[in-house]
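S.K.: Build me a model from this:
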Amino acid sequence: MEKPWKRLTGLVAATFTPLTAQGEVDLSVVEPYAEYLVQKQGVKQVFLNGTTGESVSLSVEERKRLAEEWCKIGKGRLDQVVVHVGCPSLKDSRELAQHAAAAGADGIAVISPSFFKPSSSTALRMFLKEIAAAAPCLPFYYYHIPSMTSVHLPARDVVRGIEKEIPSFRGVKFSDQDLLDFGQCVSSCPSDWSLLYGVDEQLLGALAMGATGAVGSTYNYLGRKVDHMLLAFNKGDLVQARAVQCQLQEFLSFAIGHGFGLPMNKQLMSEVSGLPLGPPRLPLLPCPEQDVRAVVGKLLSILGEE
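M.R.: As a prediction, this is how the structure comes out:
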């Protein structure tokens, strides 16, 4: 029996992939990771095998194992587990989509190919349609992140009317600073879709434009702080919501000055949570410890800890 589809709203943590010191996937960290998100951050939805999860540096088999483990651990703990299944290879993407459905995922997402790039929104929709058809029982999301893919097709052109071609289509993970494009997605999308914003430092602007939720890496360790902003916004308290957003901007601006990127972000999560997430996979390299310590100190000051 298929699970009823639940709309994806609120905060969603884009999860890191735990690796051993030797660079192998470490599934033993998944259970304490899920517990940390729920108990310490109040986050009960995850987006795995995405950019934060280093998916393009993982094999298909590694991505399957991670999906299986998160889906298994998530039962009874997490509200939704969304699995990113996008790959340069259409066949690999379809295989991962079918696997996610069999593993018990609550939804799948797909990024645009970035080596052989789609030349038009029509070409990209054709690619997405082929993958969605491999798992029609799951809600399907388009993952828009042109800064990584260099595919600068407006998301509004990709998603407008897409439900006619992909009946399972349920929304967009929009990871771009273009609020004009995002706003046009909001205005042209059905009211029951999920419009999930993915640029943590300007989430408040996206909420004002109609975002229904957010997917981000910093929600792994700033979930409770950002939830205060969502609550304030929903109550109409823009002064409080803006104060929280400005705190997050102050932290991220400081972190960027110390080389903030995926490696530091992963190290930061390890330091704050105590989870052994390990190094990033080559060609990415860990950041210098002195920079990580400085950013950890700034984070703790934002959180009001000593």
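S.K.: CA only for contacts and neighbour counts going forward, please
M.R.: Will do.
S.K.: Run through the residues that contact Ala241.
M.R.: In this structure, Ala241 makes contact with 204, 228-230, 232-233, judged by Cα atoms under 8 Å, 6 or more residues apart in numbering.
S.K.: rerun that using 7 Å as the cut-off
M.R.: Listed by Cα atoms under 7 Å, 6 or more residues apart in numbering, the contact set of Ala241 reads 229, 232-233.
S.K.: do Leu48 as well
M.R.: Leu48 makes contact with 14-15, 82-84, according to Cα under 7 Å, 6+ apart.
S.K.: That one and Glu54, how far apart?
M.R.: The gap separating Leu48 from Glu54 is 9 Å, by Cα to Cα, to the nearest Å.
S.K.: Pretty sure Thr9 sits against Trp193.
M.R.: No. Counting by Cα atoms under 7 Å, Thr9 does not reach Trp193; the two are 9.5 Å apart.
S.K.: any idea where the strands of the protein begin and end?
M.R.: 10-14, 45-48, 80-84, 107-111, 140-144, 169-174, 194-197, 213-216 (DSSP state E).
S.K.: could you say what helices and strands the first one packs with?
M.R.: Same thing as strand 10-14. strand 45-48, strand 213-216 (3 or more Cα pairs under 7 Å, 6 or more residues apart in numbering; DSSP states H and E).
S.K.: I'd like the structure of this one too, to check against the first:
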Amino acid sequence: MRIEGLVAATFSPMNEDGSLNLSVVPGTVERLIGDGIAGLYVCGSTGEGPLMSSAERRHVAEAHISAVHGRIPVIVQIGHDSLAEVRELAEHARACGADAISAIAPRYFGCDSVDTLINCLSEATRSVPDMPFFYYHIPALSGINLDMVEFLEKAPRKIPGFVGIKYSALSIHEFQECLDAAGDQYSILFGCDEMLLSALAVGAYGAVGSTFNFAAPLYNGIIEAFRRSDLLEAQALQLKSVKMIHMLYDRYRGQPGFKAIMGLLGQACGPNRLPLRALSDAENKQLRIDLEQIGFFDWGRSE
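M.R.: Coordinates of the predicted model:
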């Protein structure tokens, strides 16, 4: 399973009381497809998957799969510390029409070796051996930073549906090694938006990102400039991404700022679940000012 282009790591929309607000999903999906998004990654970190109940995650997956209606691939993130829960989420994802599943490793006790990680993922996916599966490698949140080249070599032997890795780590050299090891047999999707150009330079063809939800034109511009060998243009566009993301993490706590931007663009996704802290009214007002100052409304999504 090879996905080329931008895969949006979707937000899970919520009401002010923290309950799900799935009525906005169809409109959001239409906007993403209109922006040239090539796929969706649902219930991941951006989607606050770990902060939702399994029942809520099922509802979020169903809403996105229904809204997409087969036009682009939908990958559902099913990771959980309970492998029994992972299996149930995997079976549900297959039943409701997901194109692939993905999972972060169990995090509370962690995995002490590549073999342990593979055993966990094998057990988690054994009830859906025919389902395409991406391992979600995100050491900054999982605390698990194992050798992904070794993982690529061993994983297919025990995970029948294994198709690749969502690589959300900063090690460009290991990402390049993974691309080389994967060849045409497996897909390695890059997951650090602010480093997309660096990933393209070592061979990336697909990426999963949070900021693709509201700045897909910028990232598609980076890809297009790189493909036509206009490195100066690609660098200039990537710098816009770097400055935007730096500002959002420095002043707006990252993900809460990302979600707030959707509201400024007329597609409110609501507040965050604790321990993520949603922006205050004052912060939302300042966010608009800061976005205007970096020219976001000229090169990001239009309102």
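S.K.: count of neighbours near the equivalent of Glu123 of the second structure over in the first structure?
M.R.: Aligning on TM-score structural alignment places Glu123 of the second structure opposite Glu130 in the first structure. Using other Cα atoms under 10 Å, Glu130 of the first structure has 15 other residues around it.
S.K.: so who does Glu130 of the first structure touch?
M.R.: For Glu130 of the first structure, counting by Cα under 7 Å, 6+ apart, there are no contacting residues.
S.K.: same thing but 8 Å
M.R.: 90, 94.
S.K.: what residues are up against the equivalent of Gln45 of the first structure over in the second structure?
M.R.: Aligning on TM-score structural alignment places Gln45 of the first structure opposite Gly39 in the second structure. With Cα under 8 Å, 6+ apart as the criterion, the residues that contact Gly39 of the second structure are 3, 6-8, 72-75.
S.K.: which residues in the second structure does stretch 95-110 of the first structure align to?
M.R.: Under TM-score structural alignment, the match for stretch 95-110 of the first structure is residues 88-103.
S.K.: mind listing what's buried in the matching stretch?
M.R.: 88-94, 97-103 (16 or more other Cα atoms under 10 Å).
S.K.: And stretch 135-147 of the first structure, by the same measure?
M.R.: For stretch 135-147 of the first structure, a neighbour-count test (16+ other Cα under 10 Å) marks 135-146 as buried.
S.K.: Out of those residues, flag the one nearest to Glu289 of the first structure.
M.R.: If you rank those by distance to Glu289 of the first structure using Cα to Cα, Ile145 comes first, at 29.2 Å.
S.K.: What residue in the second structure is paired with that closest one?
M.R.: Matched by TM-score structural alignment, Ile145 of the first structure corresponds to Ile138 in the second structure.
S.K.: now the residue lying closest to that match once chain neighbours are set aside: how far from His59 of the second structure?
M.R.: Of all residues not flanking Ile138 of the second structure in the chain, Ser168 sits nearest, at 4.8 Å (Cα to Cα, 6 or more residues apart in numbering). Noted for Ser168 of the second structure: a distance of 25 Å to His59 of the second structure, by Cα to Cα.
S.K.: before we move on, what about Ala216 of the second structure?
M.R.: Ala216 of the second structure sits 26 Å away from His59 of the second structure, going by Cα to Cα.
S.K.: By how much does the longest helix seen in the first structure deviate from the second structure on average?
M.R.: Among the segments of the first structure that qualify as a helix by DSSP state H, the longest is helix 238-257. Helix 238-257 of the first structure differs from its equivalent in the second structure by a mean of 2.0 Å after superposition (mean Cα distance after the TM-score superposition for the first structure).
S.K.: ok now that helix, how far from the chain's centre?
M.R.: Averaging C-alpha positions (Cα atoms, centre = their mean, to the nearest Å) puts helix 238-257 of the first structure 20 Å from its chain's average.
S.K.: hang on, the earlier thing: could you measure from the match of Gln45 of the first structure over to Ala93 of the second structure?
M.R.: 16 Å.
S.K.: what number of residues lie near Ala182 of the second structure?
M.R.: Look at Ala182 of the second structure: counted by other Cα under 10 Å, it has 18 neighbours.
S.K.: What's the match for Asp192 of the first structure in the second structure?
M.R.: So, by TM-score structural alignment, Asp192 of the first structure is matched to Gln185.
S.K.: ugh, wrong one, Phe254 of the first structure
M.R.: Phe254 of the first structure maps onto Met247 in the second structure, by TM-score structural alignment.
S.K.: For Gln185 of the second structure, see how far away that match is.
M.R.: 38 Å.
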